[in-house]
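In: no sequence on this one, just coordinates:
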């Protein structure tokens, strides 16, 4: 079992763009979203598929199992997910001076939302928020992709 430890912050500035090393287009949907567990299917650049199972979050950590699956299977599974709003976003991987950070710029029903994430090896790992980042939303469930799938950002009042 793997455990993902992740900090998530809203992005308030544009300075991060100068450090973007690469970007990829992500499409994803949820096959299961129940308390304590989600099952996600993801397609990256329409070339690589993943099936991910995540457990209940405790602090900034949560169990995560991720498996690469055939692209055709990922497309079919995305088509099976009918009870939500598919997540579309561009993910930017950042380099110096913010190595390790990724920025997700959402589109579709979540357009206008830009979130930065930093995975760390353990809950007590020291980290620093970039000056272009704002509110820490790690503990706010509204900003999880599973919730954004059922209650998109553009539908918030």
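Out: That came through, no problem. Just so we're clear, the structure is a prediction, and the values are computed from it rather than from any experiment.

In: From here on, just use CA atoms for contacts and neighbour counts.
Out: Noted.

In: contact partners of the lengthiest helix in the chain?
Out: Selection of the longest helix in the chain by residue count, based on DSSP state H, yields helix 71-80. Helix 71-80 has contacts (C-alpha atoms under 8 Å, 6 or more residues apart in numbering) with 28-29, 31, 41-43, 46-51.

In: ok, now stretch 100-112?
Out: 85, 87-95, 113-119, 148, 152-155.

In: Endpoints of that stretch, how far apart?
Out: End-to-end distance for stretch 100-112, by C-alpha to C-alpha, to the nearest Å: 23 Å.

In: Comparison target, given below:
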């Protein structure tokens, strides 16, 4: 059984500085409900099918499988709900943790989120200076929710 333990944060890009070697990611959702999400992702010319269970605290089941790129693109185009999530991910290794910084584009332009995966829910994290606010568990920041309620529309409901 694969378990993902992850925390999410808003960040201050000015304190972060210059980012290099980002990976373009396009991802879409076949289904989203309270019990599970099924998503397709294209990253670095590879396709992935991912199934995630519902959150229990900061943990959830996660299963990910590489699929042919042609099939991933066809699923994104023909089977996924729109809009597709478009972002650039930067990997930063700091304080013995790998941070994934996502800069969103398209309908989610302006949103920047950092995620850190943990080995244990109670694992100690040394926060980089660029961390502003934890948003773990706030559903509006879930990628599956950003597809339904893009950041560009938050001024009318969330912000």
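Out: Received it, and whenever you're ready, just let me know what you need. For clarity, every value in this text was computed on a predicted model and none was experimentally measured.

In: What is the neighbour count of the aligned partner of residue 138 of structure 2 in structure 1?
Out: When structure 1 is aligned by TM-score structural alignment, residue 138 of structure 2 is paired with residue 140. Number of residues near residue 140 of structure 1 (other C-alpha atoms under 10 Å) recorded here: 9.

In: Now, the contacts of stretch 100-112 of structure 1 that are in helices?
Out: If you go by DSSP H, these have residue 148 in helices.

In: which of the contacts of stretch 100-112 of structure 1 are buried?
Out: In the contacts of stretch 100-112 of structure 1, burial by neighbour count holds for 85, 87-95, 113-119, 148, 152-153, counting by 16 or more other C-alpha atoms under 10 Å.

In: Need the contacts of helix 71-80 of structure 1 in JSON lines (columns: distance to residue 73 of structure 1).
Out: Formatted as JSON lines, the contacts of helix 71-80 of structure 1 follow (distance: C-alpha to C-alpha, whole Å):
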{"residue": "28", "distance to residue 73 of structure 1": "13"}
{"residue": "29", "distance to residue 73 of structure 1": "13"}
{"residue": "31", "distance to residue 73 of structure 1": "13"}
{"residue": "41", "distance to residue 73 of structure 1": "9"}
{"residue": "42", "distance to residue 73 of structure 1": "10"}
{"residue": "43", "distance to residue 73 of structure 1": "10"}
{"residue": "46", "distance to residue 73 of structure 1": "12"}
{"residue": "47", "distance to residue 73 of structure 1": "12"}
{"residue": "48", "distance to residue 73 of structure 1": "10"}
{"residue": "49", "distance to residue 73 of structure 1": "8"}
{"residue": "50", "distance to residue 73 of structure 1": "9"}
{"residue": "51", "distance to residue 73 of structure 1": "10"}
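
In: Separate out the buried members of those.
Out: 28-29, 31, 41-43, 49-51.

In: could I get the residues you listed as JSON lines with distance to residue 123 of structure 1 and secondary structure?
Out: Formatted as JSON lines, these follow (distance: C-alpha to C-alpha, whole Å; DSSP: H, G, I helix; E, B strand; the rest coil):
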{"residue": "28", "distance to residue 123 of structure 1": "27", "secondary structure": "strand"}
{"residue": "29", "distance to residue 123 of structure 1": "27", "secondary structure": "strand"}
{"residue": "31", "distance to residue 123 of structure 1": "28", "secondary structure": "strand"}
{"residue": "41", "distance to residue 123 of structure 1": "26", "secondary structure": "strand"}
{"residue": "42", "distance to residue 123 of structure 1": "26", "secondary structure": "strand"}
{"residue": "43", "distance to residue 123 of structure 1": "28", "secondary structure": "strand"}
{"residue": "49", "distance to residue 123 of structure 1": "28", "secondary structure": "strand"}
{"residue": "50", "distance to residue 123 of structure 1": "25", "secondary structure": "strand"}
{"residue": "51", "distance to residue 123 of structure 1": "25", "secondary structure": "strand"}
